[in-house]
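**Q** Dropping the sequence and predicted coords here.
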Amino acid sequence: MAHVSDLIAKDIDTYLQQHEHKSLLRFITCGSVDDGKSTLIGRLLFESKMLFEDQLAAVEADSRKFGTQGDDIDFALLVDGLAAEREQGITIDVAYRFFSTDKRKFIVADTPGHEQYTRNMVTGASTADAAILMVDARKGILTQTRRHSYLVSMLGTRHVIVAINKMDLVDYQQLTYEQIVADYRRFAADLGMKDVIFIPLSAFKGDNIVEPSTRMPWYKGPTLMQVLEQAEIDDDHSTQLPFRLPVQWVNRPHLDFRGYCGMVTSGRIKPGDRVRVQPSGKESTVAAVVTMDGELSEALAGQSVTLTLTEELDISRGDVISSVTGPAEIADQFECTLVWMHDSPLLPGRPYLLKIGTRTLTASVTEIKHQVNINTLDKQPAKSLELNAIGLCNLSLDRAIAFDPYADNRDMGSFILIDRFSNNTVGAGLINFALRRANNIHQQPLDVNKAARAQLKLQKGCVLWFTGLSGAGKSAIANAVEKRLFSMGQHTYLLDGDNVRHGLNKDLGFTDVDRVENIRRIAEVSKLMVDAGLIVLTAFISPFRAERDMARTLVESDEFIEIFVDTPLDVAEQRDVKGLYRKARKGELKNFTGLDSPYEAPQNPDLRIDTTHMNIDSAADLIIDLLKTRKVVCA
């Protein structure tokens, strides 16, 4: 018995070792709704013998339950795990599945076909080596086929397989297959897609999945599994690129060890190699490449390691360690391709969090050059990007980063945008190149600084940011405060929402996009005035928290005072000094804050003034007292 157990254990060890050293291919299935993506994956799991008997029995029972006829099995039920998917017959979430053959391991992402879940498809495609674009032989090339093809092309997926599915429902006609191939080739040529493989198949019946179909003798090409087993993997390509390691963590267990941990995203590294830390530009030599299993003579792309250097440098999370001979680029402004993934539109000028590699920083889109029409590939003008829209944009960061263009290095050139308040991922982008202005514009050192200007005026420069609904009393209170400060001999300037629209912002309307730009300009002007040592008062509705938060971040934390003039909508509307509410109620004034455009009240203002219980003079007294307490002015 012991001898038999030893043999079994040896066989298991041998199998595990063989399995461990197989290459891994990541691929996605995508296309329009009901093209058969989930069925295909279920068939691959079945054909690769990755199903247990109880799983097979369960799916056979479910197939009967959901109306499959005869002995056929609905393999989509293996993948569509969400109840809503089973009931509707569509895929909502991205479902990841693992299977293997004698030659290779696979991770497949079953991505949604419906347009509203395009963002899920981008998620699945972002790490894929190959893409299987499903086409229903009865329907041909559809809008979503074009959309997913564009995304696959944009993301640089190296292997594209067009699986013309459901050939069993068109009697395996060669003419149908050839017509779809011709249609797709014309579209693919406009995208620059050249090496596309076409396979006629039936995921439901198993034709051309693993074995060549006897029902399509006219097709002489490879089966789907043959293509997947022979496709080149991106990891092999990444090893040939210049070395990059985004620092994830600085390991300092004791005073005698300082290591820089992260995954090698490209290239290779070994002790003795010269490296450059970016964006600082400092250089050193690799002393050791360390892992949990000990030191390595060399590390390759895809390996997580800790590097020690011969010199102690100031390196932190988010920095990139690069090869000296092929360093990354450094910039803070880029042209990028952006896929918008949120129900709320992208608004140029609005600050978002940007995560690239291991670094998170603040970014905003400064310009949308155009939006792409997926059906025609035409470039269309756009002021904002809606859900699932794809645009070519200029992007500005609050500091310089190390990067490579996405076309050269997917890991170093891709990023996501995150909403600052909800923490939701709202966009995914690819860096095309650094803008020339990023390298040509430098900060000019000046001898007279902010502190000197403020000292001359015997005050501290700051922003009093008044916010509230139209008619709340912002301008009246700000005007009263400035009069008090002027009489005290302080140096001030009042920026009023109506007044600046006669000059600086006269080109802006009242759409959300224009409101964001309106506040961005005022925030930048306020920053300059604070630098001049002034006490600047701004009286703007400024309806969105994101823009008020952006204005706060432009100056020092103690130089920004948010004053919420809190007046209920019904009270503000009763006042209606300018008659704007009456116009808005009649439909003569669109996008009016509080009625058909939202107002996001401050959650933690520095000062809240309730004008239903406080008059203008009392409010001004309260603000002056706050300025004295904060030592903005002398008591």
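**A** That came in fine, so what should we check first?

**Q** alpha carbons only for contacts and neighbour counts from here, please
**A** Noted.

**Q** neighbours of Arg437, just the number please.
**A** 12 (other C-alpha atoms under 10 Å).

**Q** Grab the nearest non-local neighbour of the residue nearest to the spatial centre of the chain.
**A** Central residue of the chain (C-alpha atoms, centre = their mean): Ile416, 2.1 Å from the mean position. In space, and not counting its chain neighbours, Ile416 is closest to Ala428: 4.3 Å by C-alpha to C-alpha, 6 or more residues apart in numbering.

**Q** Please compare the first structure with the one that follows:
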Amino acid sequence: MSTAAPAIKDHRALRFLTAGSVDDGKSTLIGRLLYDSRAILADQLDTLEKKAAGQPIDLSLLTDGLEAEREQGITIDVAYRYFATKQRKFIIADAPGHEQYTRNMVTAAAGSDAAVVLVDITKLDTSAKPVPLLPQTRRHALLAHLLRVPSIVFAVNKLDAAADPAHAFKAVSESLTAFAKQAGIAVAGIIPVSALRGDNVTQPLDADWYDGPSLLQLLESLPALQERKDGDLLIPVQYVSREGEGTGNQPRTLYGRVAHGRVKPGDEVQIFPSGQTAIVAEVRLASEVVDVVEAGRSAGVVLDRQLDVSRGDWIATPKTVHETNRFSATLAWLDTEPAQVGRKYWVRHGNRWVQARIASIESRLDIHSLEATEAHQLAVNEIGHVIVETQQALPVESYESNRVGGSLIIVDPASNRTSGALLVKGAA
């Protein structure tokens, strides 16, 4: 049967991650996309065929590159792969499904345009009403939603192993739809696939019970993330450079990725935390002098006068940034050592490191009921609402309005482990 593909409105490269529980088929799905789109090098394919020794190729080996991953048969680190179709280019992040490596999934989600959450139908009781979803399926979908991944797709995998795929897909789809509605997740699509066999991955499914697009057709139609280009300027300073070192007269160039707005010569800007103002004398893009640099691109800013600016400072439109040392946030805790009230941590906001403490844990999110429950600490992989106090005031924004100004990471000062991700709600 023929299936109409969604209209393609955005031709920019799409960054997407695959998520879901262990052994749901994430690596195999990516391998299938690469294989069917002919994005595998000849020597890679030859190696896989030799290892298969006449058996079907193990497509998961295309992304599971670490020796430990091959030995254990699981994904540990995030693997990035690239491929293109006639319609679009793609950057894929294969995120691990094991709870132990949830922090890696968060890292991949933070910069993604879309998330494909796999659902292994063989692990679910499709006769139940509603079908109970796996905790990691719910957790990864919630994290992608909290991290403002614009498009979330559920791929119901391994339908080739279902006795009645039509009934199984319908039952799981109803459960996913109900969960998404309760969580406030706008789902871009629920797609039936068999990553192992290739059903409905790159080519539409020939079945009388499904008339939607293939996974690839849907991905080709999804929008890429668009940072806010109009309005106020915000740039976290990452690097300060002085070309012609030693002359004493060369102006310094302040480099950073534009979080929102645009910067051009003649703009008045304010530096935080000093509060001093200056006029932009010159803007550079990849060492070339340009007229303007917009959000999402890295800019080099030269000011009309020398100011004390260093890595970790912020460049912004005057009087638009409000600093605070106490704010409320959603905390995704990723460390085996629980998050504790009163304990001191390091937090990174933009490119600045400051000391902070969790002033209070207001609630914990129950991923099964999606209700806020009372909590005094947060265990590994738990999500909660907290109040944070920092040693120095920071120009934080709501994460809902800006992912750069509204996000922080927490690091344990004793172990140097990345312990959590903070998504700012507002000043407390």
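**A** The structure has been received and is ready for your questions. Being a predicted model, the structure only gives us computed values, none of them experimental.

**Q** TM-score of the superposition?
**A** Between these two chains, after superposing, the TM-score reads 0.90 (TM-score structural alignment, normalised by the length of the second structure); 407 aligned residues with a C-alpha RMSD of 2.0 Å.

**Q** ok so, going back, which element is the residue nearest to Ile416 of the first structure on?
**A** strand 425-434 (DSSP states H and E).

**Q** Toward the C-terminus, what is the element adjacent to that strand?
**A** Downstream of strand 425-434 of the first structure, the next assigned helix or strand under DSSP H and E is helix 436-440.

**Q** got the buried residues for that next one?
**A** For helix 436-440 of the first structure, the neighbour count (16 or more other C-alpha atoms under 10 Å) marks no residue as buried.

**Q** now stretch 279-297 of the second structure
**A** Buried residues in stretch 279-297 of the second structure, defined by neighbour count with 16+ other C-alpha under 10 Å: Ile279, Val280, Ala281, Glu282, Val283, Arg284, Leu285, Val293, Glu294, Ala295, Gly296.

**Q** out of those, who's nearest Leu61 of the second structure?
**A** Within these, distances to Leu61 of the second structure taken as C-alpha to C-alpha reach their minimum at Gly296, with 33.0 Å.

**Q** doesn't Lys50 of the second structure fall inside a strand?
**A** No: Lys50 of the second structure is assigned helix when assessed by DSSP: H, G, I helix; E, B strand; the rest coil, not a strand.

**Q** Could you give the number of residues near it?
**A** By other C-alpha under 10 Å, the residues close to Lys50 of the second structure number 11.

**Q** if I line the two up, what does it land on in the first structure?
**A** Matched to the first structure by TM-score structural alignment, Lys50 of the second structure sits across from Ala61.

**Q** try Gln203 of the second structure
**A** With TM-score structural alignment as the criterion, Gln203 of the second structure lines up with Glu211 in the first structure.

**Q** which position in the second structure aligns with the residue nearest to Ile416 of the first structure?
**A** Under the alignment (TM-score structural alignment), Ala428 of the first structure maps onto Ala421 of the second structure.

**Q** you'd agree that match is up against Ile410?
**A** Yes: assessed by C-alpha atoms under 8 Å, Ala421 of the second structure is found in contact with Ile410 at 6.2 Å.

**Q** Give me the more crowded residue out of those two.
**A** With neighbours defined as other C-alpha under 10 Å, Ala421 of the second structure and Ile410 compare such that Ile410 has more, 28 against 24.

**Q** out of the buried residues of stretch 279-297 of the second structure, which one sits closest to Val263 of the second structure?
**A** For those, the residue nearest Val263 of the second structure by C-alpha to C-alpha is Val293; the value is 5.5 Å.

**Q** Identify the residue of the first structure aligned to that closest one.
**A** Alignment note (TM-score structural alignment): Val293 of the second structure maps to Ala299 of the first structure.

**Q** how near is that match to Glu85 of the first structure?
**A** Remark: distance between Ala299 of the first structure and Glu85 of the first structure (C-alpha to C-alpha, to the nearest Å) = 43 Å.

**Q** the strands in the stretch 201-350 of the first structure, which residues?
**A** Secondary structure of the stretch 201-350 of the first structure by DSSP state E, counting those that start in this stretch: the strands cover 244-246, 249-254, 257-263, 268-269, 274-278, 283-291, 294-296, 299-300, 304-309, 320-323, 329-340.

**Q** of these, which approaches Arg545 of the first structure most closely?
**A** With C-alpha to C-alpha, the closest approach to Arg545 of the first structure among these belongs to strand 329-340: 20.4 Å.

**Q** ok, average deviation of the closest one from the second structure?
**A** Taken over the aligned residues, the distance from strand 329-340 of the first structure to the second structure averages 1.1 Å (mean C-alpha distance after the TM-score superposition for the first structure).

**Q** Pull up the aligned stretch in the second structure for that strand.
**A** The alignment of strand 329-340 of the first structure onto the second structure (TM-score structural alignment) spans residues 322-333.

**Q** Can you classify the residue nearest to the centre of the first structure by secondary structure?
**A** Under three-state DSSP, Ile416 of the first structure falls in the strand class.

**Q** So what touches stretch 150-168 of the second structure?
**A** 24-25, 113-122, 126, 141, 144-145, 169, 172, 176, 185-197, 209, 215, 222-223, 225 (C-alpha atoms under 8 Å, 6 or more residues apart in numbering).
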